[in-house]
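Novice: sequence unavailable; structure follows:
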């Protein structure tokens, strides 16, 4: 499994944001359509009905966000050492982003957790948006693009590729 831009690719499965588990919300891209997963948003939007895919609330990596993540980690460690974990203590959930799905019957706003702790690089966020737009250009384009992403995921071994390779993959998939 690997993170490429705003996509989580686990073997042949492609998700926008992190792959959800249990009742967590997420969005999966399949050859049939956009699948809404998790509590309160289950459903399938067929590609033939999808007119546009957009992203909002995408956490973009910045120095401020990185410093905040380090501060939160340090504070969390101090709190964990000083206070025993009790029933009221819980970790903060990862950031959520909104995946807009425009279909023949209106706009649907789905949510997905982001997988990047300190946000996505601006270039990767831009390439990811372009890739989502490309998926709505027609059945042949969608099928070819999703097949390339899935094929890469099945062949890839290890964690997420380095920045330059992630950006190259996104550019290749955008065409």
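Specialist: Yep, that arrived. All values reported here derive from a predicted model rather than from experimental measurement.

Novice: could you use CA atoms for every contact and neighbour count after this?
Specialist: Noted.

Novice: where along this protein do the strands fall?
Specialist: 2-4, 7-10, 13-16, 26-29, 33-37, 43-46, 50-56, 96-103, 106-113 (DSSP state E).

Novice: most tightly packed of the ones you listed?
Specialist: Among those, the stretch with the highest mean neighbour count (mean count of other CA atoms under 10 Å) is strand 26-29, at a mean of 24.

Novice: try this one side by side with the last:
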């Protein structure tokens, strides 16, 4: 499994944001359509009905966010050593993205957890949003693009690539 832009690709499955577990919120891009996962948002939007697809509430990768992630990790270690009986601190849940699915019936908001703890680089956000828009251009475009992403995920076993490779992959899937 690997993260490329706003996408989490695990074997042949493509998610926007993090891959959910259990009843957690998530969004999967499947051959049939956009699938809302988790409590309260289990729904399928068929590709033929999807007019637009975008993401809001995307945390941007900044130096302050990176410092905050390191600081939080250090506090968690100290907290576990000093006060293990109190359990997780309040607010430990990761932030969520909002995936907006536009159909002829209106706009539908789905939630997904953020996969990048320190936020997403602006260049990857822009490429990811363009790729999501491309998926709504028609069945042939969606099928080939989503198939290329899933195929890459099936052959990738060694984790998330470096930033330059992620950007190159996003650009390749856009072309």
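Specialist: Received the coordinates, thanks. Being a predicted model, the structure only gives us computed values, none of them experimental.

Novice: ok, back up a step: can you tell me which of the strands of the first structure comes nearest to residue 64 of the first structure?
Specialist: Distance to residue 64 of the first structure, taken as CA to CA, is lowest for strand 96-103 among the strands of the first structure, at 18.2 Å.

Novice: roughly how far is that closest one from the heart of the chain?
Specialist: 11 Å (CA atoms, centre = their mean, to the nearest Å).

Novice: and if you look at stretch 70-80 of the second structure?
Specialist: 25 Å.

Novice: give me the mean deviation of that stretch from the first structure.
Specialist: For stretch 70-80 of the second structure, the mean deviation from the first structure after alignment is 1.7 Å (mean CA distance after the TM-score superposition for the first structure).

Novice: what does that stretch correspond to over in the first structure?
Specialist: Mapping stretch 70-80 of the second structure onto the first structure (TM-score structural alignment) gives residues 70-80.

Novice: for the lengthiest helix in the second structure, which positions count as buried?
Specialist: Secondary structure of the second structure per DSSP state H: the longest helix is helix 63-82. Neighbour-count burial for helix 63-82 of the second structure flags 76, 79 (criterion: 16 or more other CA atoms under 10 Å).

Novice: off-centre distance for that helix?
Specialist: 23 Å.

Novice: packing partners for it?
Specialist: Packing partners of helix 63-82 of the second structure (3 or more CA pairs under 8 Å, 6 or more residues apart in numbering; DSSP states H and E): none among the helices and strands.

Novice: residues in contact with it?
Specialist: By CA atoms under 8 Å, 6 or more residues apart in numbering, the surrounding residues in contact with helix 63-82 of the second structure are 117-119.

Novice: closest one of the residues you listed to residue 5 of the second structure?
Specialist: Of all the contacts of helix 63-82 of the second structure, residue 119 has the smallest distance to residue 5 of the second structure: 10.3 Å, by CA to CA.

Novice: that closest one corresponds to which position in the first structure?
Specialist: With TM-score structural alignment as the criterion, residue 119 of the second structure matches residue 119.

Novice: how many residues are close by that match?
Specialist: Counted with other CA atoms under 10 Å, the neighbours of residue 119 of the first structure add up to 18.

Novice: residue 30 of the first structure matches what in the second structure?
Specialist: Checking TM-score structural alignment: residue 30 of the first structure goes with residue 30.

Novice: swap that for residue 168 of the first structure, sorry
Specialist: With TM-score structural alignment as the criterion, residue 168 of the first structure lines up with residue 168 in the second structure.

Novice: any idea how far its match is from residue 30 of the second structure?
Specialist: Applying CA to CA, to the nearest Å, the value for residue 168 of the second structure to residue 30 of the second structure is 23 Å.

Novice: tell me which of those two has more neighbours.
Specialist: When residue 168 of the second structure and residue 30 are compared for neighbours, residue 30 comes out ahead with 21 against 14, by other CA under 10 Å.

Novice: do I have it right that that one meets residue 14?
Specialist: Yes. If you go by CA atoms under 8 Å, residue 30 of the second structure and residue 14 touch, sitting 7.2 Å apart.
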